[in-house]
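1. Starting from these lines, generate the structure:
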Amino acid sequence: MRRIALFALFVGFSAPLLISAPAYAQATRTWVSGLGDDVNPCSRTAPCKTFAGAISKTAINGEINCLDPAGFGAVTITKSITLDCTGTFGSILASFTTGININVPVGANDPFRTVKLRGLSISGVGISGSVGTRTGIRGINILSAAVVEIDDVLITDFTQQGILDGRAIAGAKLFIRNSVIRNNTGNGISAGSTGGANATIIDNVQSINNAFGIAATTGNNISIARSVFSGNTTGVEADAGATMNIDSSLINHNTTGVQAASGNIRVSSSSVSNNSTGFSGSATTFGNNRFIGNSSLGTAPTAAALQ
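-> Below you'll find the model as predicted:
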């Protein structure tokens, strides 16, 4: 009887330990896999299944990597982090939602406030009735962060913007490189940050078959190089109070190629061709561009004063 009582006492003390989930310390590098499980510690040998599951186990300024080709789910990012699927096929299928929300607020005890996205495919295609169609809201929605870097990312088929930068902070930075933003009902890229003195750098980007290829609101300064804006309702647009410098780029087959206010779009070494209207508003040219095949040139751009 005494042995039975001692065994019962041991089981009583041990049971909570057996049924409670293990607690894991946050790691600077974690992993996701199509064969993973979000109850895992997200290590390389015990990966998580989704980005959302891995984020809570990844330290500030840490990195989540993809082990194999899979869809890893929509995610909200609230701290400095890198999502990197370079070398494999990592995707997010965002049906009836936004693919990635970025909201790293001021005062979040995060000295970096930097989000880096690499090697991702983000799609808004979903099923409506029995038909596959655009159902996702936005590809990437930037609410708050100091710096956002987007490299080698495909964003396609959303009902609103491919990328919306709506930060209300001054001096925000957005870098987009080697990426394709296509087939979105809204703008491919909306540079709508409202804090002032915001910088967006675009290099080797294709924004095609959207409403606006890129549109910038007051206070946003855009630099574009080696990029393509094609098949959009408007290729590039800047409101009064925004500036846009375009170099070595192609703006073609849009309804309107360049839509500018107050001469705030400056074009150099670029081709504005085969648009219904080449220019609307007052843009500036450095005299080394090619304007050909437009149904109408529209408002002839002003020659820049060279120094």
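2. only C-alpha atoms for contact and neighbour calcs from this point on.
-> Will do.
3. tell me what the helix or strand hosting Met244 is packed against?
-> Per DSSP states H and E, Met244 falls inside strand 243-247. Packing partners of strand 243-247 (3 or more Cα pairs under 8 Å, 6 or more residues apart in numbering; DSSP states H and E): strand 220-225, strand 265-268.
4. most packed of these?
-> Ranked by average neighbour count under the criterion mean count of other Cα atoms under 10 Å, the helices and strands packed on strand 243-247 are headed by strand 265-268 at a mean of 23.
5. now for it, which elements pack on it?
-> In terms of contacts (3+ Cα pairs under 8 Å, 6+ apart), strand 265-268 is packed against strand 243-247, strand 284-285.
6. would you turn those into CSV with mean neighbour count and distance to Ile224?
-> Formatted as CSV, the entries for the helices and strands packed on strand 265-268 read as follows, by neighbours: other Cα atoms under 10 Å; distance: least, Cα to Cα, whole Å:
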stretch, mean neighbour count, distance to Ile224
strand 243-247, 21, 5
strand 284-285, 20, 14
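7. Can you add distance to Asp84 and give those back as CSV?
-> Converted to CSV, the helices and strands packed on strand 265-268 look like this (distance: least, Cα to Cα, whole Å):
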stretch, distance to Asp84
strand 243-247, 29
strand 284-285, 38
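8. ok, back up a step: would you turn the helices and strands packed on strand 243-247 into a markdown table with distance to Glu149?
-> Formatted as a markdown table, the entries for the helices and strands packed on strand 243-247 read as follows, by distance: least, Cα to Cα, whole Å:
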| stretch | distance to Glu149 |
| --- | --- |
| strand 220-225 | 15 |
| strand 265-268 | 23 |
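9. Which of those sits closest to Ala199?
-> strand 220-225 (5.0 Å; Cα to Cα).
10. Ala52 is in contact with Val32, correct?
-> No. Taking Cα atoms under 8 Å as the contact criterion, Val32 and Ala52 are not neighbours in contact, 10.0 Å apart.
11. Am I right that Val11 sits in a helix?
-> Yes. Val11 forms part of a helix when assessed by DSSP: H, G, I helix; E, B strand; the rest coil.
12. to compare against the first, here's another:
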Amino acid sequence: MDAIVAVCDLYRSELDDCVATLRNRGLLISERSSQVRRLRSRNSRASRVSEQESLSFGESTREISHINTSHRATIEVFLWGAILVFFSHIGSSFGSHVASPLLNVIFDKQGASVFAYMLLPILTNIILRKHKRRGMSDSKTRFMLLTAALMQGITSGYVIDSTYISGEPLGFVTPLAIVMAYLGEVASVYKNRGALFVACATSALIANLGIGMLLNAITKTYELMTFAYVAAGLMTMKLVLKNVHRPGTGHSQQFFLLQSFTLIRALTFLICGYYKGEHVYARLW
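-> Next up is the predicted model:
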């Protein structure tokens, strides 16, 4: 009987040892699996961080590298922007030489300045956003922008009707020259943004200065406005390339181009303008 008890104790002790070994092995496996899971989570977080960094780096280097912009979007922005600037100049001539007596009854110069350079752009921008939200057709949006450009040109022409500068470039030449450079250089420069900007700036400068030389209109104000127009055109190009994947931004960029040119012209008349027959600086009101 004692032998049987001893054998049972031996079996029990061996069974306890086996159970303890299995328990320890299970704990070890569980600890290793948790370590592996933590390591995998760290690696996944590190990979996500590195992926985000690579995306941000790619976004920054894309500014001077390849162009993914639809050619049609760029051409449309600058061609229609040139049309808006042209109609703004037509309106300015009309407001300065024809409609000035009528507008003098409605506005004084200060009120016309506030309307032309503050209220009208703000209202146009609000209407433009409303058109975008409602999904209005391109033809209606373009007609609205054309009307706004004409109204702004008429009122701004009335503001500067008695102010003169020694010379100014034709505003619509710059966007047209940028379009021509874009069409000619976008394939030959291997879609490099830096080279494209240089080509567009060079083309616009040559076109404006060439026309100025032909018309014998090269003056300090002509050169100043030329460089300012080219800078505004390049800023618009940068916006087009940056927001190409956002639908419905073309009209906003056309409006930005128009307002940039209008502001440049107004500041030039304000700073460098003089009354006819007097060599004194003139005010806009």
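13. TM-score for these two?
-> Their TM-score after superposition, calculated using TM-score structural alignment, normalised by the length of structure 2, is reported as 0.23; 105 aligned residues with a Cα RMSD of 5.9 Å.
14. Look at Val32 and Ala52 of structure 1 and report which has more neighbours.
-> Neighbours around Val32 of structure 1 and Ala52, counted as other Cα atoms under 10 Å, are more numerous at Val32. The numbers are 32 against 17.
15. Beyond whichever helix in structure 2 runs longest, next helix or strand please.
-> Once structure 2 is assigned using DSSP state H, the helix that runs over the most residues is helix 2-61. Along the chain past helix 2-61 of structure 2, the next helix or strand (assigned with DSSP H and E) turns out to be helix 71-97.
16. Run through the neighbouring helices and strands of the following helix or strand past that next one.
-> Using DSSP H and E, the helix or strand that follows helix 71-97 of structure 2 towards the C-terminus is helix 100-106. In terms of contacts (3+ Cα pairs under 8 Å, 6+ apart), helix 100-106 of structure 2 is packed against helix 138-159.
17. From the rest of the structure, what touches the helix it packs on?
-> Contacts with helix 138-159 of structure 2, where a contact means Cα atoms under 8 Å, 6 or more residues apart in numbering, come from 84-85, 87-96, 99-100, 103, 109-110, 112-113, 115-117, 120, 124, 128, 131, 251, 255, 258, 266, 284-285.
18. which of those residues are buried?
-> The neighbour-count criterion (16 or more other Cα atoms under 10 Å) marks 84-85, 87-96, 99-100, 103, 109, 112-113, 115-117, 120, 124, 128, 131, 251, 255, 258, 266, 284 among the contacts of helix 138-159 of structure 2 as buried.
19. Tell me which residue is most central in structure 2.
-> For structure 2, Leu239 is the residue whose C-alpha lies nearest the centre (Cα atoms, centre = their mean; 2.0 Å).
20. residues contacting it?
-> With Cα under 8 Å, 6+ apart as the criterion, the residues that contact Leu239 of structure 2 are Gln253.
21. what comes up buried for the helix or strand hosting it?
-> Under the criterion of DSSP H and E, Leu239 of structure 2 resides in helix 220-242. Within helix 220-242 of structure 2, the residues that qualify as buried by neighbour count (16+ other Cα under 10 Å) are 221-223, 225-237, 239-242.
22. Now do the SS call for Phe7 of structure 1.
-> With three-state DSSP as the basis, the three-state label of Phe7 of structure 1 is helix.
23. Hmm, I typed the wrong one, I wanted Ile4 of structure 1.
-> Taken by three-state DSSP, the conformation at Ile4 of structure 1 corresponds to helix.
24. what do you get for the one 10 residues further on?
-> In terms of secondary structure, Ser14 of structure 1 is helix; the call rests on three-state DSSP.
25. how far away is it from Leu6 of structure 1?
-> Using Cα to Cα, to the nearest Å, one obtains 12 Å as the distance from Ser14 of structure 1 to Leu6 of structure 1.
26. what's the answer for Ile202 of structure 1, then?
-> According to Cα to Cα, Ile202 of structure 1 and Leu6 of structure 1 sit 70 Å apart.
27. more crowded one of these two?
-> Remark: of Ile202 of structure 1 and Leu6, Ile202 carries more neighbours, 21 against 11, as counted by other Cα under 10 Å.
28. hang on, the more buried one packs against Ile176?
-> Yes. With contact defined as Cα under 8 Å, Ile202 of structure 1 and Ile176 form a contacting pair (4.9 Å).
29. thinking again about what came up before, quick one: name whatever helix or strand follows the strand holding Met244 of structure 1.
-> Per DSSP H and E, the helix or strand that comes after strand 243-247 of structure 1 is strand 250-252.
30. Run through the neighbouring helices and strands of that following strand.
-> Using 3+ Cα pairs under 8 Å, 6+ apart as the contact criterion, the secondary-structure elements in contact with strand 250-252 of structure 1 are strand 228-230, strand 234-238, strand 271-273.
31. Could you say which of those is packed most deeply?
-> Neighbour counts (mean count of other Cα under 10 Å) averaged over each of those peak at strand 234-238, with a mean of 28.
32. List the buried residues in stretch 120-131 of structure 1.
-> Within stretch 120-131 of structure 1, the residues scored as buried using 16+ other Cα under 10 Å are 120-126.
33. still on that earlier bit, okay if I get the helices and strands packed on strand 250-252 of structure 1 as a markdown table plus distance to Leu143 of structure 1?
-> Output for those, formatted as a markdown table (distance: least, Cα to Cα, whole Å):
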| stretch | distance to Leu143 of structure 1 |
| --- | --- |
| strand 228-230 | 25 |
| strand 234-238 | 21 |
| strand 271-273 | 33 |
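34. what about those, which gets the closest to Gly298 of structure 1?
-> With Cα to Cα, the closest approach to Gly298 of structure 1 among those belongs to strand 271-273: 11.6 Å.
35. wait, Ala191 of structure 1 sits on Gly213?
-> No. Look at Ala191 of structure 1 against Gly213 with Cα under 8 Å: they stay out of range, at 10.9 Å.
36. okay, these two: which has more neighbours?
-> For Ala191 of structure 1 versus Gly213, neighbours defined as other Cα under 10 Å are more numerous around Gly213 (31 against 27).
37. pretty sure the more buried one belongs to a strand, no?
-> Yes. Checked against three-state DSSP, Gly213 of structure 1 lies within a strand.
38. And it, how far from Phe10 of structure 1?
-> As for Gly213 of structure 1, its distance to Phe10 of structure 1 is 67 Å (criterion: Cα to Cα).
39. same check, this time on Gly119 of structure 1
-> 51 Å.
40. Looking at these two now, which is surrounded by more residues?
-> Taking neighbours as other Cα under 10 Å, Gly119 of structure 1 and Phe10 compare with Gly119 leading, 22 against 11.
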